[in-house]
Each structure stands twice: as structure tokens, then as C-alpha cells.
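1. Pasting a predicted model and its sequence here:
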Amino acid sequence: MQPSKSSRRRFIFGGVAALGALVVGWGALPPRQRLHASHPMLLGGASIALNGWVAVAPDGTVSVAMARSEMGQGVHTALPMLVAEEMDVPLSAVRLVQAPADKIYGNIAMLKDGLPFHPDDNGNLKAVVSWTVGKVARELGLVITGGSSSVKDAWQPMREAGAAARAMLVAAAAKQWNARVEDCRTEDGSVIHADCRRLAYGALAIAAATASPGEIRLKSPKDFKLIGRAQPRRDTPSKVNGTAVFGLDVRPEGMVYAAVRMSPVIGGTVASIDKDAVLKMPGVMRVVDFSSALAARTGAGAGVAVVAKTWWQAKQAALALPVQWSTDERAKLSSAAIYAEFAAKLDAESGHAYYKEGDMDAVEGKVAGVAKTLTAEYRAPYLAHAAMEPINCTAQVKDGYVYLWAPTQSPGFAVETAAKVAGVPADKVVLAVTLLGGGFGRRLDVDMVAQVVALAKETRGLPVQMIWAREDDTTHDVYRPAALARFSASLDAAGNVLGYDNKSASGSVSHQFFKRNLGLPPGGPDKTTVEGEFDMQYEFANQRIRHVIVDSPVPLGYWRSVGHSHNAFFKESFIDELAHAAGKDGVAFRRGLLKRHPRHLAVLDAAVARAGVAPAGRAHGVALHQSFGTIVAQVAEVSVEGSEIRVHRVVCAVDCGIAVNPNIIAQQVESAVVFGLSAALFGAVTIKDGKVEQTNFHDYPVVRMNQAPEVETIIMPSAEHPEGMGEPATPPIAPAVANAVFKLTGKRLRSLPLTL
């Protein structure tokens, strides 16, 4: 199945046009290597860099450049495994150093995954565009952690870096022994000759630095010793003993604190401030209006901050600070009005067709054989990220430099923003990326960086740590978009689907994000609005998937699994409705639509088989969804007591290609299920009088420990390239639960969060 050529071309080249001449120029260049950086690794002691990713110290310690942020997803374990595997060194011998600012560490996979191709499309257009965008991404060099892309992107360059380093070490040993390279092998951080002579990597590092690696040969999966085997997380001990450094743990000498006050009305601005009213309060040092610093790069909006000796002093003064806000028409904004606009747009506009197959016009023309037509409307609310570590950032502006400590997913954007606000060149910004106490896409944005640098400019060289209260975090997020989706399907007398139509409306995350962070004008289609709908694998002979972008006054951002997070609920719930209308079991109905998709069928069968039969008083709900390259099937075991929906067990089968670390994959599945379940059962951000109504966990709850289900993970064997794993288990949980509730109650829940 392929999208119609005309719609694909409009979509692709409409998006590419935003990059203009850059794409044309870069597309003509040969692909650049990702092995050698133009900036040296930040090494201490006598370590010798063998390429842009790997260095070896005299004691045999291997330093690996870490270009991705650790926010609980396990990249500080999975990525060094790739290098250790190819170098034949123990994982315990690897230490991580922050990657320097260099384009070889840019995230290519994330940008390529943003292309609007159906997974089944293997045509020339896809190959050419993917190749071109890959080269453009290499030139852009955007260092970003997101899109479940870290392992996928690092799979080739980090393995090549390890293999190249290993080859250089072998060449150095062979030269020292006056032996043939072919007579040498490596094991446990040493080069070993066929006659049993041995040299440790540390003793060879200096000589290896000038050795030629020759042809770089990657290991065959059959020879893997680390990859594919469960390894303990490297970051667990420090998180247990308290030595791990998150953004809130940074303590540079002389640090002061800042608390914020931001417009309670979305899009409001500062009209006036009475600074003198709080300047005599205990510990208060100054009051700063940071609004001008956020001119082009903020989702948070205008506001002010109080700088004080302690955060509590700063917060109390910020609460007491008299601020007048200018809101104009923005104060009339409401969730009800937003949904009404979605409905009106769906009524009035045909939308952009992201995917077409067959002849839907003939089906809608009431061709012979249509026995039943099924329609449904689904909706999903705005969602906050609600990471456990609230928004924070620390900065110092001193002697022409900006020193920045940030729990960020976008170090490149953070550096650019800090430089812009401080008025210094980007090479005068020194960034330390800390651990993130949750990211989920929120920390792709850098509004907090703009705010804190503006404050640090006013503190006469003192470092300042800005912390948002939970209420600030919830009411000034960049939210997962609200959405409205309509479905219509025609069935024949035997229950076969003759036509499938899906049209939805929402704001565009990508339009807002790229305007904020790259200055690109919004325009054209946005894959994230329909991902999970247009790219499904169900084999309907006639289908059409469209979307209408409705410009959002609400700041939008990437939220864990992005459009899949709600589109999977829409699609998988309606698939269950179709199964019921056809008089078929939901699993059997799906199986009948996957005849040309054996991997999807295998994942579905594995989850259903493991789930077994639901105990008395409970029901099993099923959902199947592919996102970020990974196929996931979930079976949720659910009971209903009065108006309470309780999820007891979730069986999750995943096909994510080669499983680099099965331990981390299971952890990510468990995390994603609980994250998605929080949204499915409780999550909703509502707007009234221009204000976000939710403020903290009492009215924006998440799943508690006693509410968390048992999660069983099945990892399907595969020799395919690794795919994403941080997000794919989030989308299927809501429809799986909703489908189980229908079995128990006969009620079809079409709105999130799920309520009876």
C-alpha cells in the first residue's frame, strides 16, 4: 500500500521547501563521515582520542562521547554497549564524557523518521528523499534526544567508532610485534597474538592514535557478546546512593536562586510590576522582567522572576509581587471553544489527504454491497508532561562567558538561546548537561534557558538557579495537542470493510516547535498530526486518512509518543467498533486484516497467547500499534467496580528489531505503560477564561504505585536494525483498556480520559 503520489509529493516537498536552498545545496554534496569530529573530546589525564567517539587511557579505561541526554531511558547504558561490543572491552571499563559541540553527533534518525512515508512504502521516492534528508540532517547536526531515536541513530556510527578504534589498536600491536594483523585477535581490552603474546589497550593507545584502521569491519550479530544480553543499568547506583546530579542538584559556588511569576492567561504580557513592594523582603536581591528574552523561543509566555538567597525566599516574594497582566481577547479562550472550532473546521474543510488507497469515492457513492455504515467521533484533551523534576536551569554570566547547567534534551538549541540572550558568540557558552528527572519531550524546548540567562545577566557574575514550582510547570507547559477525530466505515453483509475514512483536527506541534527553535515559518502538512492513523498496517482495500490543522493559541510541544499518543486510541478503538459491527472477535478481526504483515501478526499472536483467558469478573482488551519503527501489541486485563476502571495486568509484545539490552527494553515498556495509563485514566488539561485550570497532582493525577498494573514484556526475536523503544508502548494502552471496558459494560468510551 502506498499513499497517492500527488498527496505524497505535496506533503514532502511542501515540508522540504521550508529549508529552501539549504536542501538543494546539501543534497548535491556527498554524505559526510560521522567518525571524526572537528572539536576534540573533553578528556582529562593522559587519555588518547582515537576518533570523535572513543579515547583510551594508559590504564585501559575507554572514554566514550555521550551525545544523548539520560532521562531514565537508559542511553548511558545502551550506547556505550555499542562501542564496548565492537572494541571487545568490558562495559565496566567504559566511562562517559559529554560530547563536544560537533555535527557528527547530530541526530539523523530522528529527522528521517519525520518523513511522511507509510511503513509499507519502499518505492524510489522514499529512498531518494530519505537519502537527501539524511544528508541535510548531517549538515544541520542537531544534537537532540527524542523520537525514540538514540539507539537507532547510534547503531551505525558508534559501532563503527568502536570497530575503528579496535582496528587501530590491533594495527599498533602488530607493528610492535612485527606480525601480521590477521594473526591478532582482541579480547577483554587486550590484543592477543596467535602465539599468546598480549598487549593491553592502554599500552597501545599512543601508537594506535597514528595507526590506520584499514577497512572497518563490524561484527556479525552471531558474534555479539554484549549486545542482546541483559546488562544492569550503569546509572542505578548513583541514583540509589544520591550522588547522581540532576538539574536541581547543581551547586556552583556563590549560587543564588530565582522563582518565577508568569502570566496566568495564555499569551498574556506584563503590563506593570511594583518591584519595590518585595525588595525589602528577607533575602530578596532583585526583580527581573524576563519577557524580552523570550521573544522568539518560548512556550511559557511572558513573566518576571525574583532572585533571592534561597529559593523559598524567592518563591514567597514572587507570590507577593504585585503584577498587572495584559490579556486582551486571550482571556476568552476555553476548551469548549477549541473543540467547537475543531468540529467547525471538520465540517467545512476536506483536509489534507495523508494517505489514500483504492476508490473511496465509489464506496461513498453507495456501490452495491454496502450493508451497514458505522460512524464515530473521538476526542482527546491537552496533556501536560508532569515530569517528576520540575523545570529548572542554572546559569552564570561572567567575564564574557555563559556557564550553563541544564537538564536538556536539546543542547544545541540551549547553547544558541543562551548566546542570543547573553549577547555572546555561541563558542562562549559552556554547557554541562545534567541528568534529567524526566523529559518526555518537554525539555526539547529551551524557554527555561532563555529565562535563567536573562536573570544571570542581572546578578553581577553570581550563578543563579531558577526553579519552577509544580504549579508553574503544570500551567505553563507546552502541551500535547487536543484533537478531534471522525471515522466512517462501510461494511458488507459478511462483515467485510468496504471503505474506511478518517478525518481529524488538531493544532500542529511541529509548526510551533520549529518556529520557536529554528525560526522556520509554519506551513504545510505535519506528519505528527496523523501519525498512527495514516501509517497503520490494516489492509483496507479502500481507505482515506485526512487531517485539518487548526492553528492553536495554546503552546504545543512534543509529548511522549506525540501524535501516536491519541491517534492510537482513536484508531484502535474504532477498529474494535468495526469488529463488533461485523460480528467478529476483535483479535480475529485484526488477524484478517494483517495477511501481508507477518511481523504484526506474530506480535499480536504472542501477546494474546501469553495473556491467556481473563479471570472471572475481568476482561481482556487488545490493541496493536506501530510507532517509531516498533510494533507493539498489548492485552490489558481490566475490571470495573462501580465507576472505577482498574487495570490489573498488561501483556506487551514488542518487535523492535535487534534488542540491544533486553533489560532496558522491559523497563521502557513498564514505564511507557504506566505513563500512558496515567493519561488514559486521569490526564486532562482544560482551559477556562484563558487559563489552564489544573495546577498540581491533586487535579492532574498520575497512576500511583497501588494502581500500577503488573506488566509482562515479550521481546520478539529479530535480526532487523534496532528501532525506537522509549515511546512505542505508550500509545496502545488507552485503546486496550477502553476495549476491555466495552466488553465488561457495553459502553463505548470515545473520549480521553476514560470515565464511566
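-> Structure received.

2. contacts and neighbour counts: CA atoms only from here.
-> Noted.

3. same for whichever strand or helix holds V64, what does it pack against?
-> Remark: V64 resides in strand 62-66, with elements defined by DSSP states H and E. Using 3 or more CA pairs under 8 Å, 6 or more residues apart in numbering; DSSP states H and E as the contact test, the elements touching strand 62-66 are strand 54-56, helix 75-87, strand 94-98.

4. Now with 6 Å, please.
-> Contacts defined by 3 or more CA pairs under 6 Å, 6 or more residues apart in numbering; DSSP states H and E place strand 62-66 against strand 54-56, strand 94-98.

5. Give me the distance from the longest one to the chain's centre.
-> Going by CA atoms, centre = their mean, to the nearest Å, the spacing between the C-alpha centre of strand 94-98 and its chain's C-alpha centre is 23 Å.

6. most tightly surrounded among the helices and strands packed on strand 62-66?
-> For those, the largest average neighbour count (mean count of other CA atoms under 10 Å) is found in strand 54-56, namely a mean of 26.

7. thinking again about what came up before, so can I have JSON lines of the helices and strands packed on strand 62-66 showing distance to A581?
-> Putting the helices and strands packed on strand 62-66 into JSON lines (distance: least, CA to CA, whole Å) gives the following:
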{"stretch": "strand 54-56", "distance to A581": "58"}
{"stretch": "strand 94-98", "distance to A581": "55"}
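
8. Tell me which of the ones you listed lies nearest to V306.
-> strand 94-98 (31.9 Å; CA to CA).

9. Now do stretch 505-523: distance from first to last residue.
-> 15 Å (CA to CA, to the nearest Å).

10. Who are the contact partners of G268?
-> Contacts for G268 were tallied using CA atoms under 6 Å, 6 or more residues apart in numbering; they are S326, T327.

11. Tell me how far it lies from V453.
-> The value you get for G268 to V453, if CA to CA is used, is 22 Å.

12. Please apply the same query to G495.
-> Using CA to CA, G495 is found at 62 Å from V453.

13. residues of stretch 589-608 that come out buried?
-> Buried residues in stretch 589-608, counted by 16 or more other CA atoms under 10 Å: 589-591, 593-594, 600-608.

14. before we move on, the earlier item: to L744, which of the helices and strands packed on strand 62-66 lies closest?
-> By CA to CA (comparing all of those), the closest turns out to be strand 94-98, at 50.7 Å.

15. the inter-axis angle of that closest one versus strand 62-66?
-> Here strand 94-98 runs at an angle of 40 degrees relative to strand 62-66 (axes from the mean of the first three to the mean of the last three CA atoms, to 10 degrees).

16. What is strand 94-98 packed up against?
-> Using 3+ CA pairs under 6 Å, 6+ apart as the contact criterion, the elements in contact with strand 94-98 are strand 62-66.

17. another structure for you, compare them:
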Amino acid sequence: MHPIVKPAFAPRPTRRGFLAGTGGLILGLHLAPQARAESSAPTAPTPGAFVPNAFIRVAPDDTVTVLVKHIEIGQGANTGLPLLVAEEMDADWSQMRAEQAPSNPQLYANAAFGIQGTGGSTGLSNSYMTMRRAGAAARAMLVSAAADLWGVPAAEITVSKGVVAHGPTGNEASFGALAEAAAKGPVPEDVALKDPADFTLIGAEGITRLDARSKSTGQAEFTIDVYRDGMQVVAMVHPPKFGATVASVDDSEALAIPGVRAVRQLPSGVAIYADDTFAAFRGRDAVVVEWDESAAETRGTDEIVETFTAAARTASLVAEEAGDADAALAGAERVIEAEYVFPYLAHAAMEPLDGVIEWDGSAAEIWSGMQIPTTSHATLAGVMGLGQEAVTINTMYTGGSFGRRATPDNHFAAELANVAMAGGPGAYKLLWTRENDMQGGYYRPLTVHRLRAGLDGAGNITGWVNQLANQSIMRGSPFEAMMQGGLDPTSYEGANDLPYELPNRRLAWAEMRSPVPVLWWRAVGHTHTAYAVETFLDEVLETGGRDPVQGRLDMMRADRPRDRAVLERVAEMAGWSGPGTGDRRYGVAMARSFGSYVAQVAEVEDRDGAPHVTRVWCAVDCGLAVTPDVVRAQMEGGIGYGLSSILGEAVTLEPGGRVAQVNFDGYTPLRLPEMPRIEVSILPSAEPPSGVGEPGLPPIGPAVANAWRALSGQAVRRLPMRPA
């Protein structure tokens, strides 16, 4: 009888120890390109294809390390993807580890993008079958190795909590003990996956996040923590107006500051190189820059809003149309109109943009939280005149992003490369300040909606028109190819394909232009479309004498049962009996985004003439909830982030074009005492997993606004809700 080998789960290995380690099983799962579509069954490799979608390492110490192709920005990628592997391997959760995958689109492409990148709440959904197949293949290889070692049929071997066993002989072995033998076997081309009824980890409550301890204790390393020998810190002075460029630089006073090494003009502004952060910031404040503002945005917010509003009133690029909306409005018993203005919004992540670059003139290594490594990698190599093989990117933990680090133009990567080129071989940390971040653009687009609805004598909606105006995020980016007929779907997503029966409807869009750079912001277009649609609908239902919940249910399309289910569930959770009549009122809203369905009810009271949200009920259908704790956390985070934006956040341009907000004194995010009590219900589902990072956000704004209108009689149509 072979000796029994019990697992001994060791501490997490370091990144370099992992990459340089020898021994054990390193698994590259070979899947055909078609497998990226996430079919429900394994796909055999195409002859000659070599497209690894995931790597797994089983070390001699029994740890199982999963290289995660999606950046961990707080959404739980470093837990969700290893969990899928652990489920199919029948590993013990305590032996699982996560590492960020290196920049390599051939190995780690996002199935939704075709390149390596994270966004659109696609991380877990596009990895679901891939990572399960990877885990199942690793398990099969370990079982095969054990069968050969013990001379028994593989079918008689079981695996449970990281132990491979053969009951009839009593043989047992840990993963690590079998790793070397397993590594010599072929990677199976076709593996059977578990029946969901047999899941023990997927869908389980109480799964501890793999990064929870290190982040709680300060051991987790973020870009801001990275220091290299001889490293200089670089601070930036950017143009005070969008579209302005450097005309002249006087660096005499800056260079006189102890610790300041150099001042260099870059395409994006002026860089100050120093021995430490304090000296770099002092140098930044001392340098004198004259700007050429001939191509700059010089309009203030009020002027921009006026221009956008005029465009929304005449928007003619039709995104969706059915029936004859104009005739329906003309023949309506009553027509209701409303215009909504949504401001530019900053992402305001806790960790501003930062990066470290070290190069010797022929090769470069970068440490940064780059959300789309493929395009960043190409930009770094291009700016520095290097082959991509000479550029190494270490993807770091990131203190938030909300879309900010997913820039199609890779402006930060280009700036980091230019810092290195202007400074010469060496190590540099480029560290944006909060002021750089707040005034640096790449905001959620300023948007204006104009809605009209017609009612018949019985209060039924006979016509619906939504016209909106904003800047396109995709225009001028590598994603512009996704625009069809001149339409940018991210500009109006959520205003189309509504769950309600509206036989006569039209959605039209006007594309606006401005030097102010815009970018996707958590939940992208749904952040304003859900607010406009769901608050306007609430007013229309009230005008027609309908209850907000029952009115929506009465209008629900027959082919949208999942929308109906979350609305019915949240109404049940909140004990809905209408908006209420006391000092606290209730508002409801719902939205489908990123494949998930969310409905919310908000309880609101008046505090000093402004809304204060005391409680939120949230029902979500996100398909199979792989990690319910993470789903709840993401719903709570989305609610907090969305609530923050609608209550007090706005980026405004002063007359002349300068951004008024510089830090959190003028851009006021939600404070902890303002966070409501939240109750989340996850609807059971056998559908594939869908997004959770963003869908919790869209309904909270309109739910609060609807409750506030019931309480105060005020319909808030220009955000934020609180006066400045």
C-alpha cells in the first residue's frame, strides 16, 4: 500500500517565487478559439491551434495558484475565478491562491473584447466556462497520475477538499504529491464538467475573499507602494483647460528646490523629477507655465448645457423606433414633457492614476493597474520605440477604477512612457495628485434628455419619445468600429429595449463635440438613462392614476419575465403599499444592465431640505450567483456609488473653461453616516452568470428621486439633488 499523504497548505508564495519556481504542475489549458464564446459544453481544440485561456499551477506544497486575467479592482476577480477552478478540481478553498496574469492577449484575452482587458462587468461571465474547464482538466490530470501510481482504474478514484483517494486500497495523496507526475501527462482535450447540482463552492455562502486578509492588514501591494532602487518621483502639471498646450516653461524656481532633479516638457504637460514625493510636489507648485489656449474648451457648464439642451430638443439620429410616436402624441388626451440634465462626473477612485517604470535603454518593466493591458502594452512599446517583447507589465492591485483606468487612448500609459524617455534610463514613479485626477477629464459625459409621453383618457401611455444629447465615448477610439450608422450605443444604452409595452416610441440621439475628454463611468450610459426613464415613467404613471409598482407590472412585456420577477420580489421585500404618506416616503425603480436585472425601493426622509436615504431594498437576478457574498457586496457598493453621484457630485466648468472642483472639498462623495441600510435578495437562477460590478448602480438614483418627489413634491431634473 502506498503511504497516505495528507495536504499541508502552505503560505502564499511570492509573485517572483511563483514565476521562477520549479517542480509541480503548471497547466496551460488549451482551448479552441471558439471556446471563448463560453459555450455550455467543452470544445475540442482546432487542429494546430494553441490558445491557452488560463494557467493553473499546483505546487509541491499543495497550493493551487490561478493566474487571473482580469485586473482586481475590488470587484472580486481574484476570488471568483479561482473559485471556479477550485470547484472543478474539488480543491479545498484554503489551498487556493490568485496571481494577476501578465500582459499577454494570446493567453488571456477577454472573450467580450477580443483583447486582454477588464470592464463592462464581463470578468466572471466570460470566464465562467473557461475556468471551469481549466479546473476540470487539472483534476483529470491529477486523477490520471494517481491511477498510474497506484495501478488502479481512474474511475475508482475520488477527489475531495484537495485529497485524491482510492477507497478500495485506502491510498490517498495530496495535489502537491501528485503534481510532478501529473505534469508529465497530456492535457485532456475533452473533460466532463460537474452537474450544478453537485456544486460545493459555486453558490456557497461565506466564501472568504482571497485578498481580504492582505488588504485588511496592509500587506497587499498597490502601485502606490512600489519603490525601486534609485527611483525618482515625477509630478505633473497639466493644462488648466481641456485642449490647451504648453507655450513656454520657466523652471528656474523649481530647479532651485532641494531634491528636484529636472523639469521636462512632455506632450501632456510638464513633468517635475525629484528624489521624493515632497520635493516633486514643491517643484510642481514652483514651475511657471504659459499655455496656448487657442484650441481649448472655453465654455462654462451653463453654456455647454444650453448647447446640449438645444440639440436634445431636435435630436434626429434615431436609435430605436416603433409605431408612430408623433401621431400618438398629437392625438393624446394629455402630453407630459420633462428635460433632465446630468453633469460631468469624475471617477474619484481612492488611488489616483499612478505607475512605476524602470528601463535600461533597451527594455522596460512597468508596475501599474492597467485595466486594458493589451492596448497599454502597445502604447508603451510604441512611445518608447521598443518591441512589445521588450516591455513587461506587472498588473498591480488597484485602489478602485470605476472605468477610469480603462482608457482607449491610453493617455496615462503614454505619459508614463514619455516620462521615462525624457528622463533617460532609470526608474520613475509617476504619481498623479487628487487635483490631477479631479481636473484631468475623462469624465462621465454631460448629458441632456428630453422626454415626452402621451396619455389617453384612461391614463394609458399612447406615445413615448426620448431625445438625448451627449458626447460619444467611442468616437476617436479603437472602439469606434462598434458604432453603426453613426450611433454610439454607450450613449443611450438603457433607454432602448425597455421592458414596458410602448407600441409608439422613438429614441433619438444627438452627438455633441467638446475638447473635454469623456470616458465610461461605472454603469456607463445606464447611469443617466435609468434615471431619466424611471423618474419620468413614475410621473407619467402618477398622472394616469397608477401605482408605481402595479403600473409598471401592468405595462411589463410578456417576454421580460426576469424584469417582472425582480420588481415583484423587491416590492415584497419592502412591503410595498405605495409611496407612503408619512415623514418617510418610498420610491421604486428598475433597470437591466450588463445582462443582470435589478429593482430597488428606497426609503427617504427630509434632512435640512435635502433627501436622506435611510434604507434600500434591492432584488437582483444575475444568473447563477457564483459567490453570493461578492454579489451582495457589489450591489451595496453600486448603491453607495450611485447614491453619492446623484446627491452631491458634479464636475463643472467655470466660464472660460477651467474646472471648478479640485479635491473632495468641492466634489463631495457620500460619507459613511449617509450610507443607508441595504437589504439584498439574490433571485435563484440556472442562467449563466452575468454582470454584478455595475448593475446595482442604475436603479438607485431614480428610486431616491421618486421617493423624494413623493415626499417634497419636487421632481429633480438637474443633478445633483443637493444644492451646492
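-> That came through, no problem. Remember, predicted model here, so these are calculated numbers, not experimental data.

18. what's the TM-score for these two chains?
-> Structural agreement between the two chains, given as a TM-score (TM-score structural alignment, normalised by the length of structure 2), stands at 0.89; 670 aligned residues with a CA RMSD of 2.0 Å.

19. rewinding a little: so between G495 and V453 of structure 1, which is more surrounded?
-> Counting neighbours by other CA atoms under 10 Å for G495 of structure 1 and for V453 shows that V453 has the greater number, 30 against 19.

20. which one in structure 2 is aligned with that one?
-> In the superposition onto structure 2, V453 of structure 1 corresponds to A417 when matched by TM-score structural alignment.

21. The helix or strand where its match lies vs structure 1, average offset?
-> Assigned by DSSP H and E, A417 of structure 2 belongs to helix 411-423. On superposition with structure 1, the average gap between helix 411-423 of structure 2 and its aligned counterparts reaches 2.2 Å (mean CA distance after the TM-score superposition for structure 1).

22. got a list of contacts for stretch 214-221 of structure 1?
-> Contact with stretch 214-221 of structure 1 is made by A164, as judged by CA under 6 Å, 6+ apart.

23. One more: stretch 353-366 of structure 2?
-> Under the contact criterion CA under 6 Å, 6+ apart, stretch 353-366 of structure 2 has outside partners 367-368, 390-394, 425-432.

24. of these, closest to W93 of structure 2?
-> Set against W93 of structure 2, the nearest of the contacts of stretch 353-366 of structure 2 by CA to CA is N394 (25.7 Å).

25. Please name the nearest non-neighbouring residue to that closest one.
-> By the measure of CA to CA, 6 or more residues apart in numbering, the closest residue to N394 of structure 2 outside its immediate chain neighbours is W367, 4.8 Å from it.

26. Can you tell me what the one you found aligns to in structure 1?
-> Matched by TM-score structural alignment, W367 of structure 2 corresponds to W405 in structure 1.

27. Surely that match is within a helix?
-> No. With DSSP: H, G, I helix; E, B strand; the rest coil as the criterion, W405 of structure 1 is strand rather than part of a helix.

28. what helix or strand is the residue nearest the centre of structure 2 on?
-> Residue closest to the mean C-alpha point of structure 2, counted by CA atoms, centre = their mean, is G119 at 4.6 Å. Taking DSSP H and E as the definition, G119 of structure 2 sits outside all helices and strands.

29. Now check structure 1 for the residue matching G551 of structure 2.
-> Checking TM-score structural alignment: G551 of structure 2 goes with F589.

30. in what helix or strand does that match lie?
-> Here F589 of structure 1 sits within helix 586-592, counting by DSSP H and E.

31. moving C-terminal of the strand or helix carrying L125 of structure 1, what's the next helix or strand?
-> Assigning secondary structure by DSSP H and E places L125 of structure 1 in helix 124-140. Counting by DSSP H and E, the element after helix 124-140 of structure 1 in chain order, helix or strand, is helix 150-154.

32. What is the neighbour count of D347 of structure 1?
-> Neighbour number of D347 of structure 1 under other CA under 10 Å is 9.

33. quick one: secondary structure of it?
-> If you use three-state DSSP, then D347 of structure 1 falls in the helix class.

34. Report the separation between the corresponding residue of structure 2 for P232 of structure 1 and I700 of structure 2.
-> Counting by TM-score structural alignment, P232 of structure 1 lines up with T208 in structure 2. In this view, T208 of structure 2 and I700 of structure 2 are 28 Å apart by CA to CA.

35. Please, where are all the helices along the stretch 601-750 of structure 1?
-> In the stretch 601-750 of structure 1, helices defined by DSSP state H, counting those that start in this stretch lie at 662-681, 733-745, listed in chain order.

36. Same list, those, but as TSV with distance to S627 of structure 1 please.
-> Compiled in TSV, the helices of the stretch 601-750 of structure 1 are given as follows (distance: least, CA to CA, whole Å):
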stretch	distance to S627 of structure 1
helix 662-681	13
helix 733-745	13
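
37. Among the ones you listed, which comes closest to A614 of structure 1?
-> Among these, the nearest to A614 of structure 1 by CA to CA is helix 733-745 (10.4 Å).

38. thinking again about what came up before, go ahead and confirm the match of W367 of structure 2 touches A432.
-> Yes. Counting by CA atoms under 6 Å, W405 of structure 1 does reach A432; the two are 4.9 Å apart.

39. Mean deviation, the helix holding F589 of structure 1 versus structure 2?
-> On superposition with structure 2, the average gap between helix 586-592 of structure 1 and its aligned counterparts reaches 0.8 Å (mean CA distance after the TM-score superposition for structure 1).

40. centre of the chain versus that helix, how much separation?
-> For helix 586-592 of structure 1 - counting by CA atoms, centre = their mean - the centre lies 30 Å from the chain centre.

41. Run through the residues that contact I687 of structure 1.
-> Residues in contact with I687 of structure 1 (CA under 6 Å, 6+ apart) are S334, S335, E693.

42. And the second one, what's its match in structure 2?
-> Structural alignment (TM-score structural alignment) places S335 of structure 1 against T301 in structure 2.

43. Report how many residues lie close to A660 of structure 2.
-> By other CA under 10 Å, neighbour count at A660 of structure 2 equals 17.

44. Nothing else from me, thank you.
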